[in-house]
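In: build me a model from this:
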Amino acid sequence: MEESFYATFCSSFFYAPISLVVFSLLIFTLSWLINPSCNCEICQSYITKSWTSDFDNLCDWYTHLLRNSPTGTVHVHALNNIITGNPENVEHILQTRFENYPKGKPFSEIMGDFLGRGIFNVDGELWKFQRKMASLELGSVSIKSSAFEVVSSEIQSRLIPLLSSKENCVLDLQDVFRRFSLDNFCRFSFGLDPGCLQLSLPISDFSVAFDLASKLSAQRAMAASQAIWKVKRLLNLGSEKKLKEAIKMVMVLVDEVIEQRRKLGFFTRKDLLSRFMATTNDDGYLRDIVISFLLAGHDTVASSLTGLFWLLAHHPKVVQAIRDESDRIMGSTRNLANFEQMKDMNYLKATIYESLRLYPPVQFDSKFCQADDTLPDGTFVARGTRVTYHPYAMGRMERVWGEGSLDFKPERWLQDGVFRPVSPFKYSVFQAGIRVCLGKELALELMKIVTISLIRQFDFRAVMPTHRPRFIPGLTATISGGLPVLIQERRA
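Out: This next block holds a predicted model:
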């Protein structure tokens, strides 16, 4: 229902001046936002550049700042946020002084309405318990095999038929990948099939509400003043009203998932939801767990595949190299690759790692300092300061990746044709240290099988501009306008 005239008037009258004041304060503070160790030339460059006019994305603006900082670190005083692209600092935050850099109460408050007590919004014992339960589900060979079967089935029965039906048509691959990953994750983790990738491409109320809740929650974190969204929530106005309605829709549908699993008998099943249901009768807690793992398994995989295929659509030589490698290993068959075959596809793995270097699904991650500390590069961190490491920016910094850091070059991961990893603190796409992503290997295998299955059977021609994609603010990277491509089936 639309807001009343009174509410709309109050919102416009009250928030417009506040927004102008906050914006003015940000402009006024530009001269001292950079870490004091930066030289005057860099500070002056910062003052004269506005990310809204010179950069397509906020993350590109931060990349500009970090690349030009002598330490690879900047301090945004107005937001009390230290942002770093220095691998030594990342290691310090995620491993050496892990206990001093939790998610923290400020982050939990921002995301609390959406994520509640889920794994991505808690610290301490709650986090350890959920991580332990998830590791039991994601770590076994049988579970990986089961997940592979689910994904293979979805590719053969839905994904390939859908793309074949759209031959010579323009299709939004980002939307397709979001539907694909939601179907797979729900089938694998909850034993339920939402059927989002059927040929009719049905609209999922849950997916729409989930995406909106994610986007609006992220806007809270990016707000110049936390007081603004709190007042809007108190008065139930604007974006906070929309967020409340979206979360309510998500909660209703998640409750249905939990109830269906209870009716089917969770004690006899071994999916992720059943494991947690066996440990608690608190439906609110279960709801938070479901939402958090959906965010991890659905949003990040869809975002990763979108970034990968955006790059492949603009680099046909890389596509051909993957096809050549797969032909050597699989022959000319159109059958799906198996585990053993994919293990030998070093160039494919290098391509996926390279795409994630440039377009990580989570572009930055923040912690909050509990006690005064000093980072390895000499940056002092006061208690209560937000500390952000920035995988997106790090992937574009010459000091981290050398000359040509902006180039999409899978060969940088190969040594004598064999894939060679680097330090996880240099390549922090999957976090690192104690909080390293539990689903990393599953996600990589899923990306491999999807990529090799699609590019062996279809050609994808980009119909969007060749400049870098513009991202919508959100918890995971989402391309504004989607990923429209022209699909053509390859002939034998």
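In: all contacts plus neighbour counts: C-alpha atoms, from now on.
Out: Will do.
In: for the strand or helix carrying Glu325, packing partners?
Out: For Glu325, the host element (DSSP states H and E) is helix 316-330. For helix 316-330, the elements it packs on are helix 346-358, helix 440-457, judged by 3 or more CA pairs under 8 Å, 6 or more residues apart in numbering; DSSP states H and E.
In: how does it look with 7 Å?
Out: Counting contacts by 3 or more CA pairs under 7 Å, 6 or more residues apart in numbering; DSSP states H and E, helix 316-330 is packed against no other helix or strand.
In: got a list of contacts for that helix?
Out: 312, 341, 345, 347-348, 456 (CA atoms under 7 Å, 6 or more residues apart in numbering).
In: another one to check against the first:
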Amino acid sequence: MSIQLLVTSFFLCFLPLILIFFLFTKTTKAKGSSPTSNNLPKPYPIIGHNFHILSNRNRRFDWITSILQNAPSATYTIYPLQGPAQIWTANPAIVQHILKTQFHNYTNGIHFRTSLFDILGNGIFNVDNGDSWKFQRQISSHEFNTNSLRKFVEIAVETELSERLIPFLSAAVANKAVIDFQDILQRFAFDNICKIAFGYDPAYLLPSLPQAEFARAFDDAIRLSEDRFQELSILVWKAKRLLNIGSEKRLKVAVSQVHEFAKNIIRDKKRELQEKPSFESIDLLSRFLISGQYDDNFVRDIVISFTLAGRDTTSAALTWFFLVTL
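Out: This next block holds a predicted model:
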């Protein structure tokens, strides 16, 4: 009798897991994203794709690329243990649907915003497409469409091209030197966006290829913030942040350095504008400060967001352009 009771209790304990297994399998098939090829990773009940995610964490983008190349309609759903399901796509029609025609239906969500809040704050890339997003988009669109700023962008890019990028590449060719082309283009983009956003030249593309403190801290802050999405659970990185250990300790230091840099730039720019009221300030930061409508934290968050947008997207696009055309 005791053995029967033990077996019954054991079965009842595992009954919820059995039900979850069938519900998960049914849901996955209903969504049409279950693997149809041996080349696609198989999700498991409860843990989803976490084994695959962990084993490919050091080659995440290569792994995702291989999945999309084999997935129907170049779209696949990843089920992590923590957070919501992730839909990855390389289908232009779907990208247009999400980012343009039905953009208002898609939000970042609390998991995304929480993970990136330390570095991006309430900047345009970390707020949902509500009033705050529309407000930031409106003022940014207005500023970037002014003739003076567009002219300033042309001058900044032309100067960086003629005085740094082209001479550097010419010297590399003359010396038959091997260079990390993507790193060079990242430096080129970083100098440009800092000039446009802050009115500050980090001189990151000098011939000596210096390790600028702001650039290093910015890289660390973005990389460590992205690593939060790779944790087994959101509770893991939150616990590390609470205890101030490991990657969260390093992230805290990096974010502090980025914010301190931005704070100093804002303070110096305010002093410059006070000392030279007639000074024609045409960088993005100066325009926000001159208007007097925004507090320092708002200005800091939006300028950091533009630095992120202008640096990685530009360098990645240029790298692929040269890779495909050469």
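In: alignment lookup: Pro210 of the second structure to the first structure.
Out: Counting by TM-score structural alignment, Pro210 of the second structure lines up with Pro202 in the first structure.
In: could you identify which of the contacts of helix 316-330 of the first structure has the most neighbours?
Out: Within the contacts of helix 316-330 of the first structure, Leu348 tops the neighbour count with 26 neighbours, counted by other CA atoms under 10 Å.
In: skipping adjacent residues, who's closest to it in space?
Out: Distances taken as CA to CA, 6 or more residues apart in numbering place Ile322 nearest to Leu348 of the first structure, at 5.8 Å, with adjacent residues excluded.
In: past the helix holding Glu325 of the first structure, which element shows up next along the chain?
Out: helix 339-343.
In: buried ones in that following helix?
Out: Of all the residues in helix 339-343 of the first structure, those buried under the rule 16 or more other CA atoms under 10 Å are Met342.
In: swap in stretch 301-313 of the second structure?
Out: Those buried within stretch 301-313 of the second structure under the rule 16+ other CA under 10 Å are 301-308, 310-312.
In: what do you get for stretch 141-150 of the first structure?
Out: Quick answer for stretch 141-150 of the first structure (16+ other CA under 10 Å): 143-144, 147-148, 150.
In: mean shift of that stretch relative to the second structure?
Out: Stretch 141-150 of the first structure, aligned to the second structure and superposed, deviates on average by 2.6 Å (mean CA distance after the TM-score superposition for the first structure).
In: which of the contacts of helix 316-330 of the first structure sits closest to Leu272 of the first structure?
Out: The closest of these to Leu272 of the first structure turns out to be Gln341 (CA to CA; 27.9 Å).
In: so who does that closest one touch?
Out: Applying CA under 7 Å, 6+ apart, we find Gln341 of the first structure in contact with Ile329.
In: what residue of the second structure takes the place of it?
Out: Using TM-score structural alignment, Gln341 of the first structure has no partner in the second structure.
In: likewise for Gln174 of the first structure?
Out: By TM-score structural alignment, Gln174 of the first structure lines up with Gln182.
In: look up how far Thr319 of the second structure lies from its match.
Out: The spacing between Gln182 of the second structure and Thr319 of the second structure, counted by CA to CA, to the nearest Å, is 6 Å.
In: and what of Phe14 of the second structure?
Out: In terms of CA to CA, Phe14 of the second structure sits 52 Å off from Thr319 of the second structure.
In: mind checking which of those two has more residues around it?
Out: Between Phe14 of the second structure and Thr319, counted using other CA under 10 Å, Thr319 has the larger neighbour count: 17 against 11.
In: in a helix, that's where that one is, yeah?
Out: Yes - applying DSSP: H, G, I helix; E, B strand; the rest coil, one finds Thr319 of the second structure inside a helix.
In: just give me the match in the first structure for it.
Out: Checking TM-score structural alignment: Thr319 of the second structure goes with Thr306.
In: chain neighbours aside, what residue packs nearest to its match?
Out: Gln174 (5.4 Å).
In: please point out which parts of the helix or strand hosting the one you found sit buried.
Out: Gln174 of the first structure is located in helix 173-190, with elements delineated by DSSP H and E. If you call a residue buried by 16+ other CA under 10 Å, then helix 173-190 of the first structure has these buried ones: 173-190.
In: Pro161 of the first structure corresponds to which position in the second structure?
Out: That one, Pro161 of the first structure, aligns with Pro167 by TM-score structural alignment.
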